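Enquirer: What shape does this take:
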Amino acid sequence: MPLNVGNTGFMLLCASLVMLMTPGLAFFYGGLVGRKNVLTIMAQSFMSLGWTTVLWFAFGYSMCFGPTWHGIVGDPTYYAFMHGVTLHTMYTGNDAGIPLIVHVAYQMMFAIITPALITGAFANRVTVKAYFLFLTGWLIFVYFPFVHMIWSPDGLLAKWGVLDFAGGIVVHNTAGFAALASVLYVGRRSVVENKPHNVPLIALGTGLLWFGWYGFNAGSELRVDYITASAFLNTDVAASFAGTAWFFLEWSHARQPKFIGLLTGAVAGLATITPAAGYVSLGTAAVIGVIAAVVCYYAVQLKNRLGWDDALDVWGVHGVGGLLGTLLLGVFASKAWNPAGADGLLMGNPDFLWKQVVAAVVSGLWAFGFTYGMLWLINKMTPVLIDEHTQETGLDQTLHGEEAYSGSL
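Expert: From the prediction side, this is the model:
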């Protein structure tokens, strides 16, 4: 297969954009927590940036895209430490003409940000050792298998007909329900900080996430074509409609226009359009954005009423958004917008919606159950929960001996 220079250049750009999302997430989460805990939450994202790359290089890519084991996971030894991968090895998953190393890099950026999303749920509560063990186990037993099942041509769910354009199931649904399990296991914070310490940091993080999401969604076509363009614009349309809808919805309830609500709504829209970005029309993307704002907003309100200490609303935004987007894809998908996709419920194909429901429920239940059990097991080896004194004095200084702001209290 000859090298396609245009597609290769585009995919390298998209990989760079998705990589930028992890620092963006660090800024987003960093602004939401208190002054004494900024570095700790940001460090968790950058820990994933480093450690996930090591695991991906060693066996992660192979588990995701190597020869299949019963359609559930790939052979971890096939590409281990990039064995057999040369300068001229081509990616054979399609005819886009990109080198395998480009696909390795692009998919690695998805692997990096997915577990980092979960950290917002247990902010200010989990020890560094426990986080490293959690990060490792979660990637191996949750993320890698679901990537293989849905995005590998030999994957069990892919062969069954499940679709997930850029990660509604693989990224947001699994991370969101793992976040909920984490919240229920570690319990409430000793010191609850519900007031963000730095709104400009949140805005900066949102901007970087939004910008990077074009690579996240449009790049998932793995080439430059008509679908790439529609996925790109669908991403912006859904985010804009969701951010605006959340802004007015919260304004009507809180009697004040909240900037953080606008930013949170945009992220909810981005998460919700992700599985459908390359399979639906532009008008549908706008509808999905509005639905995402309403459903995710009330999911966050439900979380508050139930007393779940999901510190940064990972379940309400990413978990519910990913689940919702997966189901809405089953409703709105149209082969008129992607001949390689499927027709959904509104196009006379209820069977496809059923497959999306099953995939979303199975992935959410597995992510939730495994995460809860893994945290219990980790706690047998090393304490998961940070002690009350450390939570009160601040994690940055106590755990890392550093502080975000000189002289901060």
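Enquirer: okay, CA-based contacts and neighbour counts for the rest of this
Expert: Will do.
Enquirer: Report the separation between the nearest residue to Asp310 once chain neighbours are set aside and Ala276.
Expert: Using Cα to Cα, 6 or more residues apart in numbering and skipping the chain neighbours, the partner closest in space to Asp310 is Ala121 (4.5 Å). Counting by Cα to Cα, to the nearest Å, the gap from Ala121 to Ala276 is 25 Å.
Enquirer: and these two? which has more neighbours close in?
Expert: Ala276 (32 against 26; other Cα atoms under 10 Å).
Enquirer: right, and the more buried one touches Asp164 too?
Expert: Yes - between Ala276 and Asp164 there is a contact under Cα atoms under 8 Å: 6.8 Å.
Enquirer: List the residues that are in contact with both of those two.
Expert: Residues touching both Ala276 and Asp164 (Cα atoms under 8 Å, 6 or more residues apart in numbering) are Thr326.
Enquirer: In contact with Leu375: list those residues for me.
Expert: 134, 182, 185, 384.
Enquirer: Next, the buried residues of stretch 394-407.
Expert: Across stretch 394-407, burial judged by 16 or more other Cα atoms under 10 Å covers 394-397, 403.
Enquirer: Sorry, wrong one. I was asking about stretch 301-321.
Expert: 303, 308-321.
Enquirer: Equivalent analysis for stretch 116-134, please.
Expert: Using 16+ other Cα under 10 Å as the test for burial, stretch 116-134 gives 116-128, 130-131, 133-134.
Enquirer: now the helices for the stretch 1-150 of the chain?
Expert: For the stretch 1-150 of the chain, the helices defined by DSSP state H, counting those that start in this stretch cover 5-32, 38-55, 61-65, 100-118, 128-138, 144-151.
Enquirer: Nearest to Ser408 among these would be which one?
Expert: For these, the distance to Ser408 is smallest for helix 38-55, at 11.0 Å, taking Cα to Cα.
Enquirer: what angle sits between that closest one and helix 100-118?
Expert: Interaxial angle, helix 38-55 versus helix 100-118 (axes from the mean of the first three to the mean of the last three Cα atoms, to 10 degrees): 150 degrees.
Enquirer: now for helix 38-55, which elements pack on it?
Expert: When contacts are defined as 3 or more Cα pairs under 8 Å, 6 or more residues apart in numbering; DSSP states H and E, helix 38-55 sits against helix 5-32, helix 100-118, helix 128-138.
Enquirer: Pull out the buried positions in it.
Expert: Within helix 38-55, the residues that qualify as buried are 38-49, 52-53, 55, counting by 16+ other Cα under 10 Å.
Enquirer: Quickly name whichever of those residues is closest to Leu3.
Expert: The closest of the buried residues of helix 38-55 to Leu3 turns out to be Thr53 (Cα to Cα; 25.4 Å).
Enquirer: another one to check against the first:
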Amino acid sequence: MEAADIAWILAAVALVALMFPGLAFLYGGMLGSGQVLNMFMMVMGSLAVTSVVYVIYGHGLVLGDSVGGLGLIGNPLEFAGFSNLLVNDGSGSLLTAGFYILFAAISLALVASGAAGRMKFGAWLLFGVLWVTLVYAPLAHWVFAFDDPETGTVGGWLVNTVGMHDFAGGTAVHMNAGASGLALALVLGARRSGATRPHNLPLTLIGAGMLMIGWLGFNGGTAGGANFLASYVVVTSILAAAGGMLGFIVVERVRHGRPTLLGLATGLIAGLVGITPAADAVSPVGAIAVGFLAAALAAWAISWKSHHGIDDSLDVFAVHGIAGIAGAFFVMLFGSAAAPAGVQGVLLGGDLSLLWREPLAVAVTLVWSFGLTWLIATAMMKVHDIRISREDEDMGVDRAIHAETAYELRQSTMFGQAARRADADTAADRKAAAPTPGPISSPSVGAADDAPTASTAS
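Expert: Below you'll find the predicted structure:
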């Protein structure tokens, strides 16, 4: 790997790492104020446990030589402990492994949408280990592991045998996380207090912006180096984000009469999800259309979820599952032969085999992800209740599980003392000025300083 390519991938790794605090801000701002720290912990905890799993045996499961040549799962011992990636042979294989750690970790972090505000933190970490091992790793092998005739390495069956097109993880990351988040939400059940209004929309928009920056590394780094493909997919990603913002707020304006900031942030993410499988296969105009369509469908899916009482708290199924499907189908129908991938959509005269290859990949992903996640969560629930108690949920998961609160509303000691002195002086003046003796109603001394120490739990 050339020095320029290594430099770009290093930059891409840094950008993708930025997605973790970005997702924490996005998700945390959308929740009630008593649940925000727990969501931060779940997102960052996903990075922690995934890194350990991936370095011990996960990279082998994903990119190792397929066991038995079947294309189902890689050899977990091939890259165990990254021990055989420590030679400076110019291939950049160690850097690639680090890049894929972040892919796996952000996939798990997205699933937290289905557990927001109601799952024990220790149970979440254990769930993460099981999910990355049993759900993510096999699917990522099917999608990311390519055959290598020179070394005789056999990769995954979806990308090599079926020949599906997925540039940067629309299946293994986004559809996978969407279906898994839905399954986890159904097993855990709805929050007892019901859905809460977003407590901090500026925080949500900051998170969406950080995710967009990270996404440029996510898609651009998948190009494998500092080349024209990286330039192309970065541009199509930006255009899809713009189309997504417009798509969602147009739907809001038509349906509800008002565009919202939350809708704009949601559309931004949906547009980026939609372009992930299609970034190298559509034209710049097509990228805008992908973003617009993906966001419009995500808006519909959010309404569908609400009507059916499904507490996928942060809409990972609608925004990542449905928008990811939209991106894959857009490649199938409207892919541009002029784009780097050279995949021409069937409506533009392309290969009719796309009509079964892409839908098969989508169907396999959804069934695998939903089914395995449902089984894992159900089994954990049977062994030991993984949901927090009613009392803890009423108190707020931040206080109950982490003994912390996101916001401290108590005034500082200096200002609190000044306020008490001012209140006391005012009360004394009023008493001295009273024309006749008798009970006097005075302001509560130090009321501001006795305010709750945290925002109201949702």
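Enquirer: Can you pull the TM-score for these?
Expert: Remark: TM-score between the superposed chains equals 0.95 [TM-score structural alignment, normalised by the length of structure 1]; 399 aligned residues with a Cα RMSD of 1.3 Å.
Enquirer: any idea what Gln417 of structure 2 aligns with in structure 1?
Expert: Using TM-score structural alignment as the criterion, Gln417 of structure 2 maps onto no position in structure 1.
Enquirer: Can you verify Gln417 of structure 2 is assigned to a helix?
Expert: Yes - assessed with DSSP: H, G, I helix; E, B strand; the rest coil, Gln417 of structure 2 lies in a helix.
Enquirer: Centre of the chain to stretch 194-207 of structure 1, how far?
Expert: Centroid separation for stretch 194-207 of structure 1 versus its chain: 19 Å, with Cα atoms, centre = their mean, to the nearest Å.
Enquirer: In structure 2, what stretch matches that stretch?
Expert: Taken onto structure 2 by TM-score structural alignment, stretch 194-207 of structure 1 occupies residues 196-209 there.
Enquirer: buried sites along the matching stretch?
Expert: For stretch 196-209 of structure 2, by 16+ other Cα under 10 Å, it's 198-209.
Enquirer: give me the element Ala326 of structure 2 is part of.
Expert: If you go by DSSP states H and E, Ala326 of structure 2 is part of helix 323-334.
Enquirer: how big is the offset of that helix relative to structure 1?
Expert: Compared with structure 1 after fitting, helix 323-334 of structure 2 deviates on average by 1.5 Å (mean Cα distance after the TM-score superposition for structure 1).
Enquirer: which residues in structure 1 does that helix align to?
Expert: Going by TM-score structural alignment, helix 323-334 of structure 2 sits over residues 321-332 in structure 1.
Enquirer: My read is that Ile202 of structure 1 contacts Phe27, right?
Expert: Yes - at 6.2 Å, Ile202 of structure 1 counts as touching Phe27 under the criterion of Cα under 8 Å.
Enquirer: OK, contacts around Ala15 of structure 1?
Expert: 105-107, 109, 215-216, 219.
Enquirer: Please report the distance of the residue nearest the centre of structure 2 from His320 of structure 2.
Expert: Nearest to the mean C-alpha position of structure 2, counting by Cα atoms, centre = their mean, stands Leu110 at 3.2 Å. Distance from Leu110 of structure 2 to His320 of structure 2, counting by Cα to Cα: 9 Å.
Enquirer: Name the residues contacting each of the two.
Expert: Taking Cα under 8 Å, 6+ apart as the criterion, Leu110 of structure 2 and His320 both touch 177-178.
Enquirer: quick one: contacts for Tyr279 of structure 1?
Expert: Contact analysis of Tyr279 of structure 1 by Cα under 8 Å, 6+ apart lists 165, 231, 329, 333-335, 337-338, 341-342.
Enquirer: change it to 7 Å
Expert: Contacts for Tyr279 of structure 1 (Cα atoms under 7 Å, 6 or more residues apart in numbering) come out as 333-334, 337-338, 341.
Enquirer: Would you mind giving the secondary structure of the residue nearest to the residue nearest to the centre of structure 2 when sequence neighbours are not counted?
Expert: Counting by Cα to Cα, 6+ apart, Ala177 is the residue found nearest to Leu110 of structure 2 once chain neighbours are left out, at 6.0 Å. Classification of Ala177 of structure 2 by three-state DSSP places it in helix.
Enquirer: What residues in structure 2 pair up with stretch 52-68 of structure 1?
Expert: The aligned range for stretch 52-68 of structure 1 in structure 2 is 50-66, by TM-score structural alignment.
Enquirer: That stretch: which residues count as buried?
Expert: 50-51, 53-66.
Enquirer: Do I have it right that Met63 of structure 1 meets Val73?
Expert: Yes - with contacts counted by Cα atoms under 7 Å, Met63 of structure 1 reaches Val73, the gap being 5.7 Å.
Enquirer: Distance check, Ser237 of structure 2 against Ala270 of structure 2.
Expert: With distances taken as Cα to Cα, Ser237 of structure 2 is found 11 Å from Ala270 of structure 2.
Enquirer: of those two, who's got more company?
Expert: Neighbours around Ser237 of structure 2 and Ala270, counted as other Cα under 10 Å, are more numerous at Ala270. The numbers are 38 against 30.
Enquirer: my guess is the more buried one meets Ala318, correct?
Expert: No - judged on Cα under 7 Å, Ala270 of structure 2 makes no contact with Ala318 at a distance of 8.6 Å.
Enquirer: For those two, list the residues in contact with both.
Expert: Counting by Cα under 7 Å, 6+ apart, the common neighbours of Ala270 of structure 2 and Ala318 are Ala298.
Enquirer: which one's the longest helix in structure 1?
Expert: Longest helix in structure 1, counting residues (DSSP state H): helix 350-381.
Enquirer: residues near the equivalent of Phe259 of structure 1 over in structure 2, how many?
Expert: Mapped onto structure 2 by TM-score structural alignment, Phe259 of structure 1 lines up with Leu261. Applying other Cα under 10 Å, we find 14 residues neighbouring Leu261 of structure 2.
Enquirer: With Val273 of structure 2 as the reference, measure out to Leu261 of structure 2.
Expert: 19 Å.
Enquirer: likewise Ala48 of structure 2?
Expert: In this view, Ala48 of structure 2 and Val273 of structure 2 are 24 Å apart by Cα to Cα.
Enquirer: same question, Ala105 of structure 2
Expert: Distance, Ala105 of structure 2 to Val273 of structure 2, by Cα to Cα: 16 Å.
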